[in-house]
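Engineer: For reference, the sequence and a predicted model appear below.
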Amino acid sequence: MSDLIHWFDLLGVMVFAISGTLIAHKKHLDGFGVVVLAAVTGIGGGTLRDIILDEPVFWLHDPSYFIAIFSAVLISIIVLNQQKQIPSKFLQVADAFGLALFAVMGTQKAMSIGMPATTSVIMGVLTGCFGGVIRDVLAGDIPLLLKGQLYAITCILGGIVYTQLMSFSIAIEVSMLFGMLTTLVVRLMAMRYNWVIHVFKY
């Protein structure tokens, strides 16, 4: 099971690294800027989670995460140099997949060290959202977390689905899958139908 979680983690890092590379392409950054933006997007949320939980930061002794980041950057650069442009929604779709993976992975890690369900869901939100926040701030954009369609809410829903399924002793693989699907589907639906939480009248 630990191997499966590790591969999910690497996949999430790669997907978020791709989204960071897409933003770097959009902002015309140089090669170093591309790697930095991809890296902070891929590992930023998990780093914050581990610091708060007082756990060893997950990438410090595991070079496979940087291999995943560099692989994602290289593949993205090759594709972008061939295509010259990217579909307008591709970045948000890539971000949605990363969000789904990391929201549940963060929740799972917190629960695995004995955190209560509420705290675990919050850790899932931080894991899923914080890398994207750093990416957008460095790129000079308002973070997706703070604008537009449902974002952090989707992480909360996915985390709740995961923790509730685990409370009924559902297999961890099934619980993770349903949690990820919940986050992904709600995020994609929010993008498609422009679901937002309005509090101000404009």
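Structural biologist: Nice, thanks for sending it over. All of these numbers come straight from a predicted model, not from anything done at the bench.
Engineer: C-alpha only now, for contacts and for neighbours.
Structural biologist: Fine.
Engineer: Just give me the neighbour total for L181.
Structural biologist: L181 has 18 neighbouring residues, counting by other Cα atoms under 10 Å.
Engineer: Put this next to the previous one:
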Amino acid sequence: MLAYQPSSRHRVLPMDYLHWFDLMGVAVFAISGTLAAWRKQMDGFGVLVLATVTAIGGGSLRDVLLDVPVVWMNNNNYFIAIFSAALMTIVLLRKRLTIPNNTLQFFDAIGLAFFVIMGTQKALDHGTSYFVAVMMGTMSGVAGGMIRDVLCREIPMVFRGELYAFTCIFGGAVYILVQMAGATTLPAMLLGMSSLLALRLAAIKWQLTIPVFGKHTSDLGEP
């Protein structure tokens, strides 16, 4: 299986940009966690817990599997981003009692775009194969949202109707293929993120799915 070999041509993106992309993804997922807490009418502690696990859950699992230091443990900027995003969302929600139905899905999609591509790149930086890198990127994107939904006693979004995990795999694959075609890191990242986001938003709008089972009764004994 092919393994990623970083080159000076592809590593032209300053680490500061990578860090800021990571923080933006954390902030957006913190917003989605806060929105989920608002829907469930949680208290202040519940809001912070849900915002935090949504924002750093996927990245933490990725780093543990890669056997590298968990990124937020030595960097308080991640918690500053989480608390700032949660506080801003709380203030806005207190002034507006209703929000559009797809708002949570919209912010979740943006968070996916950031986290999947950043997770894919981090896996590549640690010498994984292309396939494993895409899986790590997908895991980075979906794990935090899965924890959020389980804590809210809902079926995780990744297991619902519209395309979800497939969009993560698609975005990660686009990112790798663009780099293999000779693009530098920043254009490849932007194209991977935009491709993932466009497909996810299209799936939400037009309810795109990959059907496996047709409509059926819950009793396996029935025809």
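Structural biologist: Yep, that arrived. Because the structure is predicted, anything quoted here is derived from the model rather than measured.
Engineer: Now the TM-score, please.
Structural biologist: Once superposed, the chains reach a TM-score of 0.99 (TM-score structural alignment, normalised by the length of the first structure), with 202 aligned residues with a Cα RMSD of 0.6 Å.
Engineer: which bit of the first structure covers stretch 52-61 of the second structure?
Structural biologist: The aligned range for stretch 52-61 of the second structure in the first structure is 39-48, by TM-score structural alignment.
Engineer: next one: stretch 164-174 of the second structure
Structural biologist: The alignment places stretch 164-174 of the second structure over residues 151-161 of the first structure (TM-score structural alignment).
Engineer: Show me what the matching stretch is in contact with.
Structural biologist: Residues from elsewhere that reach stretch 151-161 of the first structure (Cα atoms under 8 Å, 6 or more residues apart in numbering): 99-100, 103-104, 107, 117, 120-122, 124-125, 128-129, 144-145, 175, 178-184, 186-187.
Engineer: R135 of the first structure -> the second structure?
Structural biologist: Correspondence of R135 of the first structure to the second structure, assessed by TM-score structural alignment: R148.
Engineer: Oh, that last question was meant for Y193 of the first structure, not what I typed.
Structural biologist: With the correspondence set by TM-score structural alignment, Y193 of the first structure lines up against W206 in the second structure.
Engineer: so what's its match up against?
Structural biologist: Contact analysis of W206 of the second structure by Cα under 8 Å, 6+ apart lists nothing.
Engineer: Next: V71 of the second structure.
Structural biologist: With contact taken as Cα under 8 Å, 6+ apart, V71 of the second structure is in contact with G59, S60, D63.
Engineer: Tell me how many other residues crowd the nearest residue to the match of R135 of the first structure once chain neighbours are set aside.
Structural biologist: Counting by Cα to Cα, 6 or more residues apart in numbering, R148 of the second structure lies nearest to T54, which is 5.6 Å off, once chain neighbours are set aside. The number of residues packed near T54 of the second structure is 33, by other Cα under 10 Å.
Engineer: any idea which element T54 of the second structure lies in?
Structural biologist: T54 of the second structure belongs to helix 44-66 when assigned by DSSP states H and E.
Engineer: ok, now P87 of the first structure?
Structural biologist: P87 of the first structure belongs to no helix or strand when assigned by DSSP H and E.
Engineer: In this structure the match of R135 of the first structure contacts V53, no?
Structural biologist: Yes. Between R148 of the second structure and V53 there is a contact at 6.8 Å, judged by Cα atoms under 8 Å.
Engineer: Between those two, which is the more surrounded one?
Structural biologist: Neighbours were counted for R148 of the second structure and for V53 using other Cα under 10 Å; R148 has more, 27 against 22.
Engineer: No further queries at this time; thank you.
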